[in-house]
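Undergrad: Sequence and predicted model, in that order:
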Amino acid sequence: MNMRVDHRQALQTALSPQMLQSVELLHMTALDLHAFVAAEVEQNPFLESDGPAPTPTAPAAGPPPPGRGAGAGGASDFDRAALVADHLSLHESLEQQFGLLTRDPVLRHIGMHLIRALTPDGYLDDPLDLIALQAGTNPLRASEVLKMVQSLQPSGIGARNLAECLALQLRENNRLDPAMQALLDNLPLMARGDLAALRRLCGVGEDDLREMFAEIRRLDPRPGRAFDSAPLQLVVPDVFVTRAADGGWGIRVNEAALPRVLVNMSYYHELRRDLKSAENRSYLSNRMRAANWLVQGLDQRMRTVLNVATEIVRQQADFFDGGIERLRPLRLRDIADTLGIHESTVSRVTSNKSMATPCGTLPMKFFFPTAIGSAGEGGSHAADTVRHRIREIIKAEPARRPLSDGAIAARLEAMDIRIARRTVTKYREAMNIASSVERARQAARRPAA
């Protein structure tokens, strides 16, 4: 019988309890942090809470649109709010999203009229002509702005009927092909279960038709209802970004929303003086060590969040000055390398955290958009910026000679944005903008000026 003994060496990194606690604190939201600290204070005799947890307050009325000088007049609104509601009403959420979509005051005015006309289910029941009259515009312009509203979340919002609601959701998922459109055009036949007629109209077999049925049933016919049924969630802005007196940006941690604890050293010495047992003395020492770790961990968390937020604002300064079209691609690694910390630390800091800015209360992850390649040496571009450019190109195109997706891709390349035609198509459809063929048909149906 042969016996073999292998010796292997391996390096392992063991995190100390203090390091583990620091990692956990960094990943917590402010509300989770309050709950954690309250539990620690309850079980540790040497910890004392220094003040009550913050009381939820109503969010400021809609944030100003992103753009130059947006922070000059709105900073005090954010200073007054230690907490803002993450679960807004349907209309509040859409208005905030629309404010990020465009800075044009006319488009914002029309968009607000359309949003406020939506039913709780998210449908636009009022005639578009009537809304256009109320907004002081023409139906054609109102129809164009409605497409912008329909590009917002939740998907399917702003539809005028069930078929359009389902089409919007399918288009966002790149699932609205001619067969599916034919099915949507004949929903009464689906309700009656007339498979033979639908197979003929859609040009598909029975198995394909049943898969299409299943896909339709997975969609949400009442997208606005999610705002009424979801429980209230509160998000605490971890950082405030406000316009500074010198025209730059001031960044500060929302200290009012952070738990504050004190270590009662006198009580510790008083108890320790009267104890004789080594076991009891060891217990007190461990409790005191845990109390000090917590205080140090909270301080380190605050400094790390502030450092990361400051670097985000520095690298995205163009966004704060110029709006969504100037948002640049940014990676977690970019922040980590600049600050000399690990990328996972930046990931923990930016998860479940938000920044109250003059452009609205935004999740930190918002500032890390997907990158689109550059055609030259100008670096990459944020996907949100590219979508904005596509919208602007289509807005400026000749009404009766709309640009194809290939032509739009060529225009973008001239702007130093390298993007494939199919990507233009994907972005255009996600924004609920019709194809060039359909835009040409729409232009042909309009009365001559």
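TA: Okay, I see it.

Undergrad: C-alpha from now on. contacts and neighbour counts both.
TA: Will do.

Undergrad: how near is Leu107 to Leu114?
TA: Separation of Leu107 from Leu114 (CA to CA, to the nearest Å) stands at 11 Å.

Undergrad: what does Phe78 give?
TA: 27 Å.

Undergrad: now do Val437
TA: Val437 is 26 Å from Leu114, by CA to CA.

Undergrad: can you pull out the helices in the stretch 1-150 of the chain?
TA: In the stretch 1-150 of the chain, the helices defined using DSSP state H, counting those that start in this stretch lie at 17-27, 30-43, 75-79, 90-101, 105-116, 128-135, 139-150.

Undergrad: so of those, which one's packed in deepest?
TA: For the helices of the stretch 1-150 of the chain, average neighbour numbers computed from mean count of other CA atoms under 10 Å are highest in helix 90-101, which has a mean of 20.

Undergrad: what angle separates that helix from helix 105-116?
TA: 160 degrees (axes from the mean of the first three to the mean of the last three CA atoms, to 10 degrees).

Undergrad: what's the span of stretch 333-348 from first residue to last?
TA: Using CA to CA, the span of stretch 333-348 from its first residue to its last is 13 Å.

Undergrad: What residues of the host helix or strand of Ser285 count as buried?
TA: Per DSSP states H and E: Ser285 is located in helix 278-315. The neighbour-count check on helix 278-315 (16 or more other CA atoms under 10 Å) flags 281, 284, 287-288, 290-295, 297-298, 301-302, 304-313, 315 as buried.

Undergrad: Use this one as the comparison:
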Amino acid sequence: MSLSPRLEIRQGQGLVITPQLQQAIKLLQLSSVELEAYVEGELERNPLLQRDEGEHGGETEAPERQAETGEVALDRMTTERGAADMDAASADSYEASPGERDCGDRPVAEASEAAGDGYQTGGAIDWSGANKGGSFDRDDNGLEGALQSADTLAEHLEKQASLAGFSTTERAIAQVLIDGVDEAGYLRADLDDVAERLGCGLELVEAVLARLQGFEPTGVFARDVRECLTLQLKEQNRFDPAMAALIENLDLLAKRDLPALRKVCGVDADDLKDMIAEVRGLTPKPGAAFGGEPSAPVIPDAMVREGPGGLWLVELNSDALPRLLVDQRYHARVSAGARGEADKTFVADCLASANWLVRSLDQRARTILKVASEIVRQQDGFLAFGVEHLRPLNLKTVAEAIGMHESTVSRVTSNKYLATPRGVFEMKFFFTAAISASNGGADHSAESVRHRIKQLIDGERDPEGVLSDDRIVEILNSAGVDVARRTVAKYREAMRIPSSVERRRVLKEAC
């Protein structure tokens, strides 16, 4: 057999992920906030795209565009936006309810009227981008709001360091230590490393640290929780030997082992109770109040409300859906002014990209609506009666019901939220593992079992009535839930519920 290069032509079939398909997949898994940021970038890059800010945004043109010739418009295409071309019927389909469906027999709840009136579209959050410019004529804080931004923890500490009277060397050490403080206010830098890096003695670094630990907020620059609490107690002049013993034995306090704490601290029960109350009044994370990012509001992608006859109606949230238009008239004008091949190619690429983005957004909205409608159909018991009636559900069940692949359903449910009369939930919440029934009946949802365990523990009122994990297993088995003791312990620990021994000790103290 000879080895030699040769040229062959073969024909075959294979799956190819085109850039357009990659874009559609990317859009599908983006959250509403990420999608808004992506659309903003496309609006800046593509002059043929424009946000639909009104019911008939595609029928009028901006005054500056009406005055432009095709040649001038072509030169400005890299910085301008166009109007649009998706008709109002397609846009309004987002607000309609093609997913309205009968989700099982359900009696009309008393709260149906309140639930039905609880959702309003538009106005709550402005996604139009109309007020994102630099004008100070709008109704917000303007320049004052920009100047009144809160300082970060590092900035707050640097201001104090500039007034502390440090020498040049001490100021350099203080700056390095400030850089080593985390968001909670704890010093994560090693003092030996700081001394070696700056070429100074460890004693000088420790002296600077001692002065920095007197900064506000009290407890900052501590290296662990014990030191943080000690600094705060010293500032309050409450760090006596008994309190020092309590701080050194925080592990006993966490276990609620009060007899051992009384022995270690050398105090009676009343004094120990007062000391514990003082410790609870301290701040274990002194830097948490500085420089925190504002929490982003959760914007539901779809909403569920109760309709007439006990049916559940599913509709998309128009506030979470960017509505884009393609300006065909602007495209025609610019195309007529394009003289070179490069200009014509650029205009054609912009048009193809704009049309594909609009179609991708429309397909994304329809897919979300399909998945949300199927979730509501599967979990109508939860909507009607609460978490105890949450059914086991997996991606495969939903995918087979709507004729899609499991990966598509997984992307749709990631970072997407569903507003229901019982609150706003991430779509992943409705997918729970199944726990077999001991009597051969229908499987139970893991989430409903966790809820049942929490209810049993919340019902404990006296030390004699504390339920062990084995006793909880017996109660669940008698209710038809086939669950093991290790599963109960795992669920209890996941909910951060202490063991029966610790709960019994707490109830004895309360009595």
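TA: Thanks, I have the structure now. All of these numbers come straight from a predicted model, not from anything done at the bench.

Undergrad: And the TM-score, once the two are fitted together?
TA: After superposition, the two chains reach a TM-score of 0.59 (TM-score structural alignment, normalised by the length of structure 1), with 313 aligned residues with a CA RMSD of 4.1 Å.

Undergrad: Can you find the partner of Gly118 of structure 2 in structure 1?
TA: Structural alignment (TM-score structural alignment) places Gly118 of structure 2 against Asp77 in structure 1.

Undergrad: And the equivalent of Phe425 of structure 2 over in structure 1, how far from Met431 of structure 1?
TA: In structure 1, Phe425 of structure 2 lines up with Leu362, judged by TM-score structural alignment. As for Leu362 of structure 1, its distance to Met431 of structure 1 is 21 Å (criterion: CA to CA).

Undergrad: what about those two, which has more around it?
TA: Between Leu362 of structure 1 and Met431, counted using other CA atoms under 10 Å, the more crowded position is Met431 (22 against 16).

Undergrad: The more buried one is in contact with Met148, isn't it?
TA: Yes: counting by CA atoms under 8 Å, Met148 is a contact partner of Met431 of structure 1 at 6.8 Å.

Undergrad: Can you tell me the element whatever residue of structure 1 lines up with Val334 of structure 2 falls in?
TA: Taking TM-score structural alignment, the alignment pairs Val334 of structure 2 with Leu271 from structure 1. Using DSSP H and E, Leu271 of structure 1 sits in helix 265-274.

Undergrad: Just give me the match in structure 1 for Trp312 of structure 2.
TA: For Trp312 of structure 2, the aligned residue in structure 1 is Trp249 (criterion: TM-score structural alignment).

Undergrad: meant to ask about Glu34 of structure 2, not that
TA: So Glu34 of structure 2 corresponds to Asp32, using TM-score structural alignment.

Undergrad: Do a quick rundown of the strands in structure 1.
TA: With strands called from DSSP state E, structure 1 shows them at 47-49, 84-85, 234-235, 239-243, 249-253, 261-263, 354-357, 360-363, 371-372, 381-382.

Undergrad: Turn those strands into CSV, including distance to Ala444 of structure 1.
TA: Formatted as CSV, those follow (distance: least, CA to CA, whole Å):
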stretch, distance to Ala444 of structure 1
strand 47-49, 70
strand 84-85, 46
strand 234-235, 48
strand 239-243, 47
strand 249-253, 48
strand 261-263, 69
strand 354-357, 44
strand 360-363, 40
strand 371-372, 34
strand 381-382, 34
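
Undergrad: Just tell me which of those ends up closest to Leu339 of structure 1.
TA: With CA to CA as the criterion, Leu339 of structure 1 lies closest to strand 249-253 of the strands of structure 1, at 16.2 Å.

Undergrad: what residues does that closest one touch?
TA: By CA atoms under 8 Å, 6 or more residues apart in numbering, the surrounding residues in contact with strand 249-253 of structure 1 are 238-244, 302, 305-306, 309-310, 313.

Undergrad: Can you report how many residues neighbour Lys65 of structure 2?
TA: Careful, residue 65 of structure 2 is Arg and not Lys. For Arg65 of structure 2, the tally of surrounding residues (other CA under 10 Å) stands at 16.

Undergrad: Within the helices and strands, which one has it?
TA: helix 63-66.

Undergrad: What span of structure 1 is whichever helix or strand comes after that helix aligned with?
TA: Sequence order places helix 70-75 as the next helix or strand after helix 63-66 of structure 2, per DSSP H and E. Mapped onto structure 1 using TM-score structural alignment, helix 70-75 of structure 2 covers no residues at all.
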